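Visitor: Turn this into a structure:
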Amino acid sequence: MENKLMIKLIVGTEAMFFLALIMAFVYFSFTPDFKSHQLLNLDLKTTGLFSLLLFSSSFTYWRAESNYQKGQIAWLKFWLVLTIILGCVFLFGQGREYSSLLDSHVNVSSSTFGTSFFTLTGFHGLHVFAGIIVIGIVTGLTFSGDYTNKKSSVIAAVGIYWHFVDIVWAVVFLIVYVLPHIS
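Guide: Predicted structure coming up:
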């Protein structure tokens, strides 16, 4: 139970952190002439595809949690590994986008857009990476025989964090990628 309380406290502080980053991004990026701004150069379709994979990882983690509660350890392992793969593919997509932007001379020091974009999406990517590491540790422990009973709250606590990371990306994706194309 204390695992869940601690992760909820962490998620609460991280939510405030991301709220500040999102507000900074909006302030620095949505200028009166943002239609011609670098926002419209972002690849909505490709990032949308990688986003769907990240959102799918919330489903796969939920399946892992569900199978853990049922005592189906083989399926727990399968869903955990699939969650890690989906998270890694998302990070690969983010790396591709960063490479493309850097090739177009958009970087942290090129403009306030670049600074706020790379800060917001970079910190989110860092959170995805941290989540992958934690899920990897849980997966390794699962393969070594831990978590064979349904009493541990670790898997549920990690799930709270992983679902939070996906929710944050849903908000970021909506504001950074979708909103500029509908206004």
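
Visitor: Please count neighbours and contacts with C-alpha atoms only from this point.
Guide: Will do.

Visitor: Next up, the contacts around Gly131.
Guide: 158, 161-162 (C-alpha atoms under 8 Å, 6 or more residues apart in numbering).

Visitor: Another for comparison:
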Amino acid sequence: MSDCLIFAMLFAVYAVIGGNYAAGPAPKDLFDLNLIAVNTAMLLFSSITYGFAMLAMMKGKIGQTLTWLGVTGLFGLAFLGIELYEFAHLIHLGATPQRSGFLSAFFFLVGTHGLHVTFGIIWLVTLMVQVKMKGLIPANRRRLICLSMF
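Guide: Here you go, the predicted structure:
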């Protein structure tokens, strides 16, 4: 629930000041919609593959669970790589957080989401090690279910 509240507040801030361009670039001047679509697909695919990991877990298949968790992590890393590229590109163009309210809100919202994904990957790898070492014991199953909500 705390994640929901944090992101609700960030989206509210973006909604309020996201239109303040301060005579600077607007979203249509900066964003490559194809890249955004690919990055969105990375997140969607990671959700799907995590679902496959949960199905494998429910069947007690450790190898398949670990494989799907690994694929999920790779999609998360791809998302982060694209996000970092996008940030570097925007900064290269001079579209930094100091430039306008829109860019401040954008960098803060998207950057916070990037941190969320980063911590999710760290948690994912930790659970993969635990499943590898101890199997799909009830505690690991519960942890995997908790991560699925994260």
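
Visitor: Any idea what the TM-score is?
Guide: Aligned and superposed, the two chains score 0.91 in TM-score terms (TM-score structural alignment, normalised by the length of the second structure); 148 aligned residues with a C-alpha RMSD of 2.0 Å.

Visitor: mapping the contacts of Gly131 of the first structure onto the second structure, which are still in contact?
Guide: Among those, the contacts conserved in the second structure (both residues aligned by TM-score structural alignment, their matches' C-alpha atoms under 8 Å) are 158, 161.

Visitor: May I see the contacts of Gly131 of the first structure arranged in JSON lines, with secondary structure as well?
Guide: Shown next, in JSON lines, are the contacts of Gly131 of the first structure (DSSP: H, G, I helix; E, B strand; the rest coil):
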{"residue": "Val158", "secondary structure": "helix"}
{"residue": "Tyr161", "secondary structure": "helix"}
{"residue": "Trp162", "secondary structure": "helix"}
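
Visitor: Mind reading off the mean deviation between stretch 129-142 of the first structure and the second structure?
Guide: Mean deviation of stretch 129-142 of the first structure relative to the second structure after superposition (mean C-alpha distance after the TM-score superposition for the first structure): 0.6 Å.

Visitor: residues in the second structure matched by that stretch, start to end?
Guide: Here stretch 129-142 of the first structure aligns to the second structure at residues 118-131, judged by TM-score structural alignment.

Visitor: And stretch 91-101 of the first structure, by the same measure?
Guide: Across the second structure, the stretch matching stretch 91-101 of the first structure (TM-score structural alignment) is residues 80-90.

Visitor: From Met128 of the second structure, how far off is Gln64 of the second structure?
Guide: 11 Å (C-alpha to C-alpha, to the nearest Å).

Visitor: tell me how far the strand or helix carrying Ala130 of the first structure is from the chain's mean position?
Guide: Element membership of Ala130 of the first structure [criterion: DSSP states H and E] is helix 112-143. Centroid separation between helix 112-143 of the first structure and its chain, computed with C-alpha atoms, centre = their mean, to the nearest Å, is 6 Å.

Visitor: The first structure: strands as residue ranges?
Guide: Assigned strands in the first structure: none (criterion: DSSP state E).

Visitor: which residue ranges form the helices in it?
Guide: Taking DSSP state H, the helices of the first structure run over residues 2-29, 44-69, 73-103, 112-143, 154-173, 179-182.

Visitor: Tell me which of the ones you listed approaches Ser36 of the first structure most closely.
Guide: The closest of the helices of the first structure to Ser36 of the first structure is helix 179-182. By C-alpha to C-alpha, the value is 10.1 Å.

Visitor: Contacts for stretch 91-107 of the second structure next, please.
Guide: 10, 13-14, 17-22, 24-25, 87, 90.

Visitor: oh, I was asking about stretch 46-58 of the first structure
Guide: 82-84, 86-87, 89-90, 93-94, 97, 162-163, 166, 169-170, 173.
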